[in-house]
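J.: Curious how this folds, go ahead:
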Amino acid sequence: MRRKNSAFASNAEPLLDIETLRAQTPGCEKVIHFNNAGCGLPATPVLESMIDHLRLESEIGGYEAAAARAEQVAEFHIQTAALLNAAPRNIAFAGSATHAYANALSAIPFQPGDVVLTTRNDFISNQIAFLALRKRFGVRIVHAPDLPEGGVDVEAMAALMRGERPRLVAATQIPTNSGLIQPVAEIGRHCRELDLLYLVDACQSVGQLEVDVQEIGCDFLTATCRKFLRGPRATGFLYASDRVLEQGYEPLFIDMHGARWTSAEEYQPAATARRFEEWEMPYAAVIGSAEAVRYARDIGLPAIADRAARLSSDLRKLLAGLPNVRVLDHGARLGALVTIAIDGWEPEPFKKALDGRGVNSALSFREFAQYDFGVDKDVDWALRLSPHYYNTAAEVDAVVDVIRELTWTPLPARSRSSTTPGRTRR
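T.: I've put the predicted structure just below:
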């Protein structure tokens, strides 16, 4: 049952009570958190649900606490399924989005010469995984071209589908290095028409946008809970469609949770997406993730998406007017990741200066996006700012003022060879 809260949108009124939402977000008192694409600030109900379960584990034991809270644990699959317009049987918990993605890839019986068709704006770990598949199995990696204005050329990608007949089509809905929103549903329509396996990385879109797996038409979808869903770290999930479950796709290293050992020489995988899970799970984090998903659903994804888009659009426009700042985001549709290049600064000193002024941000580097940064935009690094619905217009103005102040007094640039960037994963 969904809870009533004056801060949450109703079906008739999409406005949010930002004051109440911020009061439920303790971090708002300490920082301007524009790093939601890295980790969102957890809301108090998420924090309290996790602490409560950890306390119970300390009092009665870990196995016993998991058994006592079985209904709350099951809520993870129920809430996540409702978020995606799926069924609980299609949801598997994972320790991260990358773990979920690797499990999905491991379920595909690649053969030498198989084609993986993807885009130029994919997440770094996905691209590395494809290269590893090429090294081990001899698959071919084909990248669909982009449109001049940014974003994948869907018609060109569809032509490659027909010509290459790929074993897998893969797309990232929002890459970590840009605010670009890729047209994953359009790609999915072509995949369904051609009966091609389709994997979507929704790590940066779940919790920021309405994500409907039926509309997208994907066979697998992966995401994390720590970003725009505002859940705990080391949590994520895999969506596996009925089609892939019925056709027997299963992870390469299935364990005792995902299968039954039915005889000395045989095992039987679970009928549901639980075949992609492992026996050991961080139950406090699972419960916290369920609460984070419930919290987002109670607010309403349409209201969340609208506010996050407006804040990021305003931020992008204001930053575009600053000297020595270049907004890097291109595409027909942009989300709540704003990336900028800054003249006259090296990455770590600039981020440190923002940290010192109470502004949370992230850095992205050329190696995170070899096509987008290395070929198309020719930048070595970018600052990433990612506001969310609990941020305010005043915070947008404050961040722009800080960046304006810093870019008026640039530090002497060091040589590129002397830079040893700190690594922000996503």
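J.: From now on I want contacts and neighbour counts done on CA atoms only, so please keep to that.
T.: Noted.
J.: residue boundaries of the strands in the stretch 51-200 of the chain?
T.: With DSSP state E, counting those that start in this stretch applied, the stretch 51-200 of the chain shows strands at 91-94, 115-118, 140-143, 168-172, 198-201, listed in chain order.
J.: I'd like those written out as TSV, with mean neighbour count added.
T.: Formatted as TSV, those follow (neighbours: other CA atoms under 10 Å):
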stretch	mean neighbour count
strand 91-94	26
strand 115-118	23
strand 140-143	18
strand 168-172	24
strand 198-201	25
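J.: Indicate which one of those strands is closest to V327.
T.: strand 168-172 (21.0 Å; CA to CA).
J.: Would you enumerate the residues in contact with the residue nearest the centre of the chain?
T.: Centroid-nearest residue in the chain, with CA atoms, centre = their mean: C203, separated by 1.5 Å. Applying CA atoms under 8 Å, 6 or more residues apart in numbering, we find C203 in contact with A97, Q173, I174, T222, A223, T224, K227.
J.: Most neighbours among the residues you listed, which one is it?
T.: T224 (33 neighbours; other CA atoms under 10 Å).
J.: Identify the residue nearest it in space, chain neighbours excluded?
T.: G236 (3.9 Å; CA to CA, 6 or more residues apart in numbering).
J.: Equivalent analysis for T262, please.
T.: Distances taken as CA to CA, 6+ apart put Q268 closest to T262, at 6.5 Å, once the chain neighbours are dropped.
J.: The one you found - that's part of a helix, no?
T.: No: counting by DSSP: H, G, I helix; E, B strand; the rest coil, Q268 is not part of a helix but strand.
J.: That one: neighbour count?
T.: 12.
J.: doesn't D255 make contact with it?
T.: No: at 10.7 Å, Q268 does not count as touching D255 under the criterion of CA atoms under 8 Å.
J.: compare with the first, here's sequence two:
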Amino acid sequence: MKIFYEGLHVDIGRARMDTPGCKNVAHLNNAGAALPPRPVIEALTEHLALEAAIGGYEAAEQNAAATEGFYTAVAQLIGANPDEIAYVENATRAWDMMFYAIPFAPGDRILTTTSEYSSNAIAYRQVAASKGVRVDVIPDDAEGTLSLDALDAELSRGDVRLVSLNHIPTHNGLVNPAAAVGRLCREHGVLYLLDACQSVGQLTVDVDEIGCDMLSATGRKYLRGPRGTGFLFVRRGILLMLEPPFLDLHSATWKAPDGYEIREDARRFETWERYVAGQIALGVAARYASEVGIEAIQDRVTSLAGLLRERLAAHPRTSVLDKGKRPSGIVTFTVDGHDPAAIKKAARERGVNVNTTSPRSQGYDTSALPSAVRASVHYYNTEEEIDLLLTALPR
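T.: Coordinates of the predicted model:
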């Protein structure tokens, strides 16, 4: 095992040497897609080369152990069991497979947050229209985070089938109190679905500590895996009550002449055809994050994001927009009189990658601005890269 950290300190020099992209750009768009480390790149390209050399099916057979290792690596990363993990082509599909498998009935309620992702909100509305389900949005507390008191009150009213929220919203810098939500859901016997798209690979995520029944995540963001990869977790105790919205000969077994049997592990949510190279590389990314040390990563990301917020707050006419008691590695801001898209372009011209937020992703958050600059740091970033972003901002 490589040693990248001592206590809570990442070896930044080594991490950057392992990240070829660091030579080309100051990448502060990790909430979009992080720079992959060399072992992930090698795992991906080596399998693709093997497919080209001997054939796709034959390469899959030869690398079956590496494909299977994905389940163990991801399970260890989030404190789950391998049979509770499924490989899915992206976080949206992983979330969809879980959400649409829930047996909703007329009169059921879904509780969510103001900061929910619009893609999830669309799914809520579709199910509400087709199954007579009601969607209730829990208000924020004074600091802009999900109000636990309001959530407890809504749970006590009854008829709640599901609590569904994001761990870290895509458009502001807060971290939702996922573990506290989990405790309330267990007290009330309610299913809990956590969208961990922005938190896995950035924060310590332990499904037992959080208490979620289902969790979805992507490969491309803070986990530093390939695009077109994702995974889901579904707790053993609820697996058999969730029937996937579609099945194939991998997720179920055909029982001639007119029956089938769904498999009893989380792979009931998979399909037979998949991006094999991506699955292998995502397993490598999960092991890599574990080797660096999630606590060390979390500490480094929190420190860098705090430094960025301090320097932005001191910059002329700049407003930091992040909410909540606990900040994440996502930093959103505006500069008075300047379009966020123009700031993104100016930063790109100086070799700095940032992104912008958009109303299309802001869900129920009526307090969010139409657009803002989003800079998202990772542990391989440096103070010098933060300073480079500041030089790109208008004065």
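J.: And the TM-score between them?
T.: With the length set by TM-score structural alignment, normalised by the length of the second structure, the two chains reach a TM-score of 0.98; 395 aligned residues with a CA RMSD of 1.2 Å.
J.: thinking again about what came up before, mind checking what the residue nearest to T262 of the first structure lines up with in the second structure?
T.: In the second structure, the residue matched to Q268 of the first structure (TM-score structural alignment) is E261.
J.: okay but its match is in contact with A252, surely?
T.: Yes: counting by CA under 8 Å, E261 of the second structure touches A252, with 5.3 Å between them.
J.: quick revisit: and the residue nearest to T262 of the first structure, what is it in contact with?
T.: Q268 of the first structure makes contact with A259, R260, W261, T262, according to CA under 8 Å, 6+ apart.
J.: Sort out which of these are buried, if you could.
T.: Buried residues within those, counting neighbours by 16 or more other CA atoms under 10 Å: A259.
J.: Please list which of the contacts of Q268 of the first structure are preserved in the second structure.
T.: Here is what carries over to the second structure from the contacts of Q268 of the first structure, by both residues aligned by TM-score structural alignment, their matches' CA atoms under 8 Å: A259, R260, W261, T262.
J.: so can I have CSV of the residues you listed showing distance to I78 of the first structure and secondary structure?
T.: Converted to CSV, those look like this (distance: CA to CA, whole Å; DSSP: H, G, I helix; E, B strand; the rest coil):
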residue, distance to I78 of the first structure, secondary structure
A259, 21, strand
R260, 23, strand
W261, 27, strand
T262, 28, strand
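J.: Determine which residue of the second structure is most distant from the centre point.
T.: Max distance from the centre of the second structure (CA atoms, centre = their mean): P257, 41.4 Å.
J.: Could you count how many residues lie near the corresponding residue of the first structure for P103 of the second structure?
T.: Matched by TM-score structural alignment, P103 of the second structure corresponds to P109 in the first structure. P109 of the first structure has 12 neighbours, counted by other CA under 10 Å.
J.: how much space between P109 of the first structure and A271 of the first structure?
T.: Distance, P109 of the first structure to A271 of the first structure, by CA to CA, to the nearest Å: 19 Å.
J.: same check, this time on A23 of the first structure
T.: For A23 of the first structure relative to A271 of the first structure (CA to CA), the value is 43 Å.
J.: go on, E19 of the first structure?
T.: E19 of the first structure sits 45 Å away from A271 of the first structure, taking CA to CA as the criterion.
J.: Of those two, give the one with the bigger neighbour count.
T.: Taking other CA under 10 Å, E19 of the first structure and A271 do not tie; A271 has more neighbours (15 against 12).
J.: what's the counterpart of D206 of the second structure in the first structure in contact with, if anything?
T.: D206 of the second structure maps onto D212 in the first structure, with residues paired by TM-score structural alignment. Going by CA under 8 Å, 6+ apart, D212 of the first structure touches L83, L84, N85, A86.
J.: let's go with 10 Å and repeat that
T.: Residues counted as contacts of D212 of the first structure (CA atoms under 10 Å, 6 or more residues apart in numbering) are A81, A82, L83, L84, N85, A86, A185, V206, C218.
J.: which of those residues lies closest to A336 of the first structure?
T.: V206 (11.8 Å).
J.: and the nearest residue to L322 of the first structure once chain neighbours are set aside, helix, strand or coil?
T.: Of all residues not flanking L322 of the first structure in the chain, R404 sits nearest, at 6.4 Å (CA to CA, 6+ apart). What three-state DSSP gives for R404 of the first structure is helix.
J.: if I look at L383 of the first structure, how far off is I254 of the first structure?
T.: 39 Å.
J.: just L319 of the first structure next, same as before
T.: As judged by CA to CA, L319 of the first structure and I254 of the first structure stand 48 Å apart.
J.: Also E149 of the first structure?
T.: From E149 of the first structure to I254 of the first structure the distance is 43 Å (CA to CA).
J.: just to revisit the earlier point, can you give me the neighbour number for the residue mapped onto the residue nearest to T224 of the first structure from the second structure?
T.: Using TM-score structural alignment as the criterion, G236 of the first structure maps onto G230 of the second structure. Using other CA under 10 Å, G230 of the second structure has 27 neighbouring residues.
J.: circling back: neighbour count winner among L319 and I254 of the first structure?
T.: More neighbours surround L319 than the other of L319 of the first structure and I254, with 24 against 20 (other CA under 10 Å).
J.: Wait, a helix at the more buried one?
T.: Yes: counting by three-state DSSP, L319 of the first structure is part of a helix.
J.: Which one (most neighbours) among the contacts of D212 of the first structure?
T.: Neighbour counts for these (other CA under 10 Å) peak at C218, which has 27 neighbours.
J.: which ones are touching that one?
T.: Taking CA under 10 Å, 6+ apart as the test, what C218 of the first structure contacts is 169-170, 184-185, 187-189, 191-192, 196-200, 212, 239-241, 243.
J.: That one and R192 of the first structure, how far apart?
T.: Applying CA to CA, the value for C218 of the first structure to R192 of the first structure is 8 Å.
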